[in-house]
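> Return atomic coordinates for the entry below.
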Amino acid sequence: MLAIKTLVLLSTQETFLFYGWWQFGTCLFAFVALLSIWWHIGKKQNDFGQVWLALSVLCWSFSGLVEVYFAEFPPEKTPLLDGFRSVFSLFNSLFILLALPWFRYLPQSLESIIKLKYWSIIIGLPFLFSLLPTLNKIIMGKEGFVNELDVYYSVLTLVFLGLVLWHSFSKRRLIAMAILSLICIGITLLAQVYKLTGSAINLTLFSAIFKTSLIMIFFALALSWVKELSENTIPPPENLMIAFLTKRKEDKVERLLQLKGFSGENERFVQLTATQFELLRSFAQRKKEFGDDWLEVKPKNNPAKNKHYDIADYNEIKRLLVALLDGLFGKGNWSKDIHLNPLKETLFELSSKRERKIRLRIPAANIQI
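Okay, here's the model as predicted:
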């Protein structure tokens, strides 16, 4: 009987030792890889979301070292091991929550909360309330549910992360990845709740599965972000070509703008209203016929009598830009800083003398009417 117990103990120790080294090596590699993506791309975008996600994965790597260290310790040291697991779990959750404000697409129901300047305080206070009792239990050496507080904090984190991941992938039209992310979050939630049962072997298996899945989701998220940057970058004026097309369908006339110059696709088509189509075509005709001639916007105050103005107000330009962006990227799938302002700079040039004059920036050779 003693021999059987000894074999079981040795088998358990070997399992924890293998799991610890696996967790340390895999998560350390993932940390370096995520940080490398940020160094080459995210740093230039001043985006630190990937840094926080990388740090969250690094916490798992440190947790793996703890597993290795305690693998050969007697069972009475288990509460101490559980305590260190909880500490690294808390830091992992904190770093994930700190990454959320950097996500480009956030659910409307959560955006007002996550974008608050007090977000770090909102998530920091529960973190401290969970961390301090856990550290106290480690120092005092008392047994108990040292995992319990980090489980609650992890569940909160996973709810936020799941909603944000679903929104991010769906906005990028990666529905399969959105579904997989929810499945991954579900498995992780199950593993967190399973911690309370105290089944060490099964918990180790759950941990290996959900940590691997989450790391892959983080990489998929990073790659989808890189893909979006490459495909949705607004080309410079000299690389953008436009053509005005009209198609008749039964009793309706479709007015399409063909655009070439975006990476990832040879051409894109945007359907415009008659007013928007004619406005942009007036810019194109002026560019083709008169070169650098300007179109004039009607002033709001004291417009000249008996004078023809090309554009009623600047809102016409804004509505045109919004229609183009909705057609190119989908309604709600673009942002002001990354899409609207660059497209405005590519298409239009304002008079430096503040004369309420505007003209098309695209070269005449790139325009087909």
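> For the rest of this, base every contact and every neighbour count on C-alpha atoms.
OK.
> what's the distance between residue 165 and residue 174?
Distance, residue 165 to residue 174, by C-alpha to C-alpha, to the nearest Å: 11 Å.
> And this one, please, so the two structures can be compared:
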Amino acid sequence: MSDESISGIEESSILLFYGWWQMAVCFFAFLGLLAIWFHLGRKQKDFGQVWLALSILAWSFSGTCEIIFSLVENENKELYLNGTRSIFSLFNSLFILLALPWFRYLPSLLKPLIQSRFWKLFVGLPFLFSLLPTLNRMSSSNEQSFINELDVYYAVLTLIFLGYVLWESFAKRRLKMLAWLSVVCILTTLIAQGYKLIGSDINQTLFSAIFKTSLIMLFFALALSWVRELSFQIIPEVEKLSLSLTRVRKVGGKFDHIVKLSGIAGNSTFPLSQALFNLLLKFAMSRKSGKDWLEIKPKNDQRTDKQYDINDHNEIRRLNIAILEGVFGKGNWTKDLHEIPLKSTLFETADDEARKVRLSVSPDHIRLSEDLTVQTNKIV
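The predicted structure is shown next:
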């Protein structure tokens, strides 16, 4: 038996082994992600995990083709094998890009594009421009065409967007180690695409197995971090909260207005602007003094002889957002999981009148520095 025949048998064996691995592992991962979505995402009508699962299913189909081509002999075997790899790679990239608008945390730079109504057009046109020439190449049996490289360009586009979004998703959930692992995984995948583009002799099958396994694990880590966020009560019950307000004199005679909100996961101590600090102090002093309720000025009220505690509802919203950014960091919060729960926990509206609001924290859990207590009458 010649060396060429032995080499061909070994190559077919590797292809067969890799095909079975890719088909079985990716199909199992597809079912796993779909199961997580079925139990949780389906109820919230969140289809992000469905698209990610479909992207992995595309790899499973690609593995099936690897098995088929390892068992058949055809003069155009290499052409059809590379063509089907490119096609399923394109579908994998497309499904990942379609999943991005469903991510809870998106980079501010990319968010307007990803959430725009033109996103499907933005990702769909390059997909078609890459798919159609690839199909044409396979049908014409043109082995010299460069069209096979188009899936690499589309994959690079996908990896750039995916890398930014994965980093943001893990970082905003305070999972920095996973964020850095996602960077390593994306870079490894980019290197593999680069070797494929230049036609390097390096073992592409090995590289493919490494980055596909890594991405699958990251998708599961992302899904579990989402499950953890849903199950974890980010804003605790008001009974577990305590509030402390302090003014600290700086060099030059100015003050830092410091708030300490204990009982909540995050940065418990943070500064506020003087105006928002005074509003929170007004709530706190009203609560401790027994007055409790503060009144919000009605809309279109032009009277000048009546003084209201709060000029409009937006003051409370600005205070709520400032507390969120102090605790979780700027942009590290969402409306559904953070803003609305915190507002409903910290502030209570009177049953008989919607314009009357008070701080829900117990007076026993509110602590004010001595200088603030002295100046009560100036603020409240």
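> out of residue 165 and residue 174 of structure 1, which sits in the more crowded spot?
residue 165 (26 against 14; other C-alpha atoms under 10 Å).
> who's in contact with the residue nearest to the spatial centre of structure 1?
For structure 1, residue 103 is the residue whose C-alpha lies nearest the centre (C-alpha atoms, centre = their mean; 3.8 Å). Residues near residue 103 of structure 1 by C-alpha atoms under 8 Å, 6 or more residues apart in numbering: 49, 164, 168.
> In CSV, list those along with distance to residue 366 of structure 1 and neighbour count.
Output for those, formatted as CSV (distance: C-alpha to C-alpha, whole Å; neighbours: other C-alpha atoms under 10 Å):
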residue, distance to residue 366 of structure 1, neighbour count
49, 38, 21
164, 40, 22
168, 35, 24
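> Next step: those restricted to helices.
Counting by DSSP state H, these place 49, 164, 168 in helices.
> Specify which member of those is nearest to residue 241 of structure 1.
residue 168 (30.2 Å; C-alpha to C-alpha).
> now that closest one, nearest residue through space, not along the chain?
Nearest non-adjacent residue to residue 168 of structure 1, counting by C-alpha to C-alpha, 6 or more residues apart in numbering: residue 105, 5.2 Å away.
> Map that neighbour across to structure 2 for me.
Here residue 105 of structure 1 is matched to residue 105 in structure 2, going by TM-score structural alignment.
> Distance check, its match against residue 65 of structure 2.
36 Å.
> And the lengthiest helix in structure 1, what does it pack against?
Longest helix of structure 1, by residue count under DSSP H: helix 2-37. Other elements packing on helix 2-37 of structure 1 under the criterion 3 or more C-alpha pairs under 8 Å, 6 or more residues apart in numbering; DSSP states H and E are helix 49-70, helix 200-231.
> ok, now with 6 Å
helix 49-70 (3 or more C-alpha pairs under 6 Å, 6 or more residues apart in numbering; DSSP states H and E).
> what's the mean deviation for the helix it packs on versus structure 2?
Its match in structure 2 and helix 49-70 of structure 1 itself, once the structures are fitted together, sit a mean 0.9 Å apart by mean C-alpha distance after the TM-score superposition for structure 1.
> Between helix 49-70 and the longest helix of structure 1, find me the angle.
Orientation check (axes from the mean of the first three to the mean of the last three C-alpha atoms, to 10 degrees): helix 2-37 of structure 1 against helix 49-70 gives 160 degrees.
> now the angle from helix 2-37 of structure 1 to helix 200-231?
10 degrees.
> Relative to residue 313 of structure 1, how far out is residue 218 of structure 1?
If you go by C-alpha to C-alpha, the gap between residue 218 of structure 1 and residue 313 of structure 1 works out to 45 Å.
> Residue 216 of structure 1 too?
Applying C-alpha to C-alpha to residue 216 of structure 1 and residue 313 of structure 1 gives a distance of 49 Å.
> returning to what we had before: you'd agree the match of residue 105 of structure 1 is in a helix?
No. Residue 105 of structure 2 sits outside any helix when classified using DSSP: H, G, I helix; E, B strand; the rest coil, being coil.
> and it, how many neighbours does it have?
22.
> what about the helix or strand containing residue 153 of structure 1, how far off from structure 2?
In this assignment (DSSP states H and E), residue 153 of structure 1 forms part of helix 148-171. Aligned to structure 2 and superposed, helix 148-171 of structure 1 gives a mean residue distance of 1.9 Å (mean C-alpha distance after the TM-score superposition for structure 1).
> And that helix, what's buried?
148-155, 157-158, 160-171 (16 or more other C-alpha atoms under 10 Å).
> do stretch 65-84 of structure 2 as well
So for stretch 65-84 of structure 2, counting by 16+ other C-alpha under 10 Å, buried means 65-67, 69-70, 79-81, 83-84.
> likewise stretch 357-372 of structure 2?
Buried residues in stretch 357-372 of structure 2 (16+ other C-alpha under 10 Å): 357-363, 366-368, 372.
> Sitting in strands, which of these do you find?
Mapping the buried residues of stretch 357-372 of structure 2 onto strands (DSSP state E) picks out 357-359, 366-368.
> With distance to residue 263 of structure 2 added, can I get the residues you listed in CSV?
Shown next, in CSV, are those (distance: C-alpha to C-alpha, whole Å):
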residue, distance to residue 263 of structure 2
357, 22
358, 20
359, 16
366, 13
367, 14
368, 17
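> Looking at those, which is nearest residue 241 of structure 2?
residue 366 (9.2 Å).
> Is the closest one in contact with residue 243, as I believe?
Yes. Counting by C-alpha atoms under 6 Å, residue 366 of structure 2 does reach residue 243; the two are 4.8 Å apart.
> Quick check: which element contains residue 307 of structure 1?
Residue-wise, residue 307 of structure 1 maps onto no helix or strand under DSSP H and E.
> sorry, that was for residue 242 of structure 1
Judged by DSSP H and E, residue 242 of structure 1 forms part of strand 241-249.
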